[in-house]
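K.L.:
this one's structure only:
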């Protein structure tokens, strides 16, 4: 991920903190997989395991932030090195929020199980959204490890697909609640759960934007796909 410097110690520090981010990403990815399994099976034990991992994710975020502060204070990086460290900090925050969304899914699953409405809800309709969200996070982590702008752009385009899938699910869920008002309370849990999946896609998109920032020095947040494509050509 990092370029070579005159200081091999600096290289080692950059590689070390980058590796920690990948570890955090792997932990967040595992949380998402477990949360999706808990949802697909309405498995309370799996949901509890997701929640048990939350503290580890939070602790890793704190450790990475502490390490970043130390590197910046001692090395006073500039240009691409500074952009990389800033991107690592922002990526770490987004991965921690992915963990928060996984925990939210787990809590919603337990709430639905406790309500006794699990078998009555169209949870299977969320399969596509689950696959898109988890797949997008995996791609974002791989792209960040390689600082791959081409994949980053593809991720930003695919994020729109998650938004469309979420909107479609909301319409189906509203129809379902109108047909069977007894499921309204549990269906609202499923709605918030779907929103958590959509937010995971947003966090993956944020990571993709940080990749472009590191490589191109262009802040493409809140930019259209056309504007991002133009920035990548410069």
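P.N.:
Nice, thanks for sending it over. All values reported here derive from a predicted model rather than from experimental measurement.

K.L.:
Please make it C-alpha for all contacts and neighbour counts, starting now.
P.N.:
Noted.

K.L.:
which parts of the longest helix seen in the chain are buried?
P.N.:
In the chain, with assignment by DSSP state H, the single longest helix is helix 79-115. Judged by neighbour count using 16 or more other C-alpha atoms under 10 Å, the buried positions of helix 79-115 are 80-81, 83-113.

K.L.:
Contacts for stretch 68-79, please.
P.N.:
10, 13, 17, 82, 85, 89 (C-alpha atoms under 8 Å, 6 or more residues apart in numbering).

K.L.:
Equivalent analysis for stretch 110-127, please.
P.N.:
By C-alpha under 8 Å, 6+ apart, the surrounding residues in contact with stretch 110-127 are 39-40, 42, 44, 47, 169, 173, 183, 186-187, 189-190, 194.

K.L.:
most surrounded residue in these?
P.N.:
residue 39 (28 neighbours; other C-alpha atoms under 10 Å).

K.L.:
what separates it from residue 170, distance-wise?
P.N.:
Between residue 39 and residue 170 the computed distance is 17 Å (C-alpha to C-alpha, to the nearest Å).

K.L.:
next up, a second structure to put side by side with the first:
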């Protein structure tokens, strides 16, 4: 009975942590959406809110890290339970970094619009595809984490190739702009900074999906290449 009570208490504490992680995920999703809205139309109030929200995300990271550490010490989880706690800690770190990248986008967007430096680049249209794809990827990664859905996680990892392709396309376009009109160099570099931040958010979403697979299957697939199909015998 004591063991059963301890197990139920552990499950309750872990679920409470997971709920707060998903709350944190919702916060960074809102941050990213606000940052991209600021990039699209320029709104100092929105930019300031995104940057201010980053402090709340940071505080939540500290609180959740502490809760996970105490859970390990008190409950001493083993096997899959320990994997779940470790993966949750990693997810918390990635979410905090997504908040940082969103704050960078908001700060850079505020500077771009205040200088009136966005008119010649058609900057948001250039960024639309990567922004939409990354928004969906982040949402799906959080959904996979909430449901511990390994299949969905694998699909998310595959989407990262699109994000990388779009970033390279944006880089080529911006280089062309700078070569053709040196007056666009400053705004093009700022726009590239935003594109890189979006690409990094995609990387963090991919990381979250990889941690889901680690929990579900016990496999660490980070830094591994997809398996190649076997060749048929001659």
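P.N.:
Nice, thanks for sending it over. Please read these numbers as outputs of a predicted model, since none were measured by experiment.

K.L.:
picking up where we left off before, just the contacts of stretch 110-127 of structure 1 now: which is nearest residue 150 of structure 1?
P.N.:
Closest to residue 150 of structure 1 out of the contacts of stretch 110-127 of structure 1 is residue 194 (28.1 Å), distances taken as C-alpha to C-alpha.

K.L.:
The helix or strand hosting the closest one vs structure 2, average offset?
P.N.:
Residue 194 of structure 1 is part of helix 184-216, with elements assigned from DSSP states H and E. Once fitted to structure 2, helix 184-216 of structure 1 is off its aligned match by 0.5 Å on average (mean C-alpha distance after the TM-score superposition for structure 1).

K.L.:
Flag every buried residue along that helix.
P.N.:
Neighbour-count burial for helix 184-216 of structure 1 [16+ other C-alpha under 10 Å]: 184, 186-191, 193-214, 216.

K.L.:
Which strands and helices lie in contact with the helix or strand that that helix is followed by?
P.N.:
Sequence order places helix 225-233 as the next helix or strand after helix 184-216 of structure 1, per DSSP H and E. Here helix 225-233 of structure 1 touches helix 149-179, helix 184-216, going by 3 or more C-alpha pairs under 8 Å, 6 or more residues apart in numbering; DSSP states H and E.

K.L.:
Would you format these as TSV with distance to residue 232 of structure 1 included?
P.N.:
Shown next, in TSV, are those (distance: least, C-alpha to C-alpha, whole Å):
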stretch	distance to residue 232 of structure 1
helix 149-179	8
helix 184-216	7
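
K.L.:
Tell me which of the ones you listed sits nearest to residue 58 of structure 1.
P.N.:
When these are compared by C-alpha to C-alpha, helix 184-216 sits nearest residue 58 of structure 1, at 16.1 Å.

K.L.:
which strands and helices sit next to that closest one?
P.N.:
The contact analysis (3+ C-alpha pairs under 8 Å, 6+ apart) places helix 184-216 of structure 1 against helix 79-115, helix 127-146, helix 149-179, helix 225-233.

K.L.:
switch to 7 Å and redo it
P.N.:
helix 79-115, helix 127-146, helix 149-179 (3 or more C-alpha pairs under 7 Å, 6 or more residues apart in numbering; DSSP states H and E).

K.L.:
which other helices and strands contact the lengthiest helix in structure 2?
P.N.:
Criterion DSSP H: the longest helix present in structure 2 is helix 2-41. Helices and strands touching helix 2-41 of structure 2, by 3+ C-alpha pairs under 7 Å, 6+ apart, are helix 44-75, helix 79-114.
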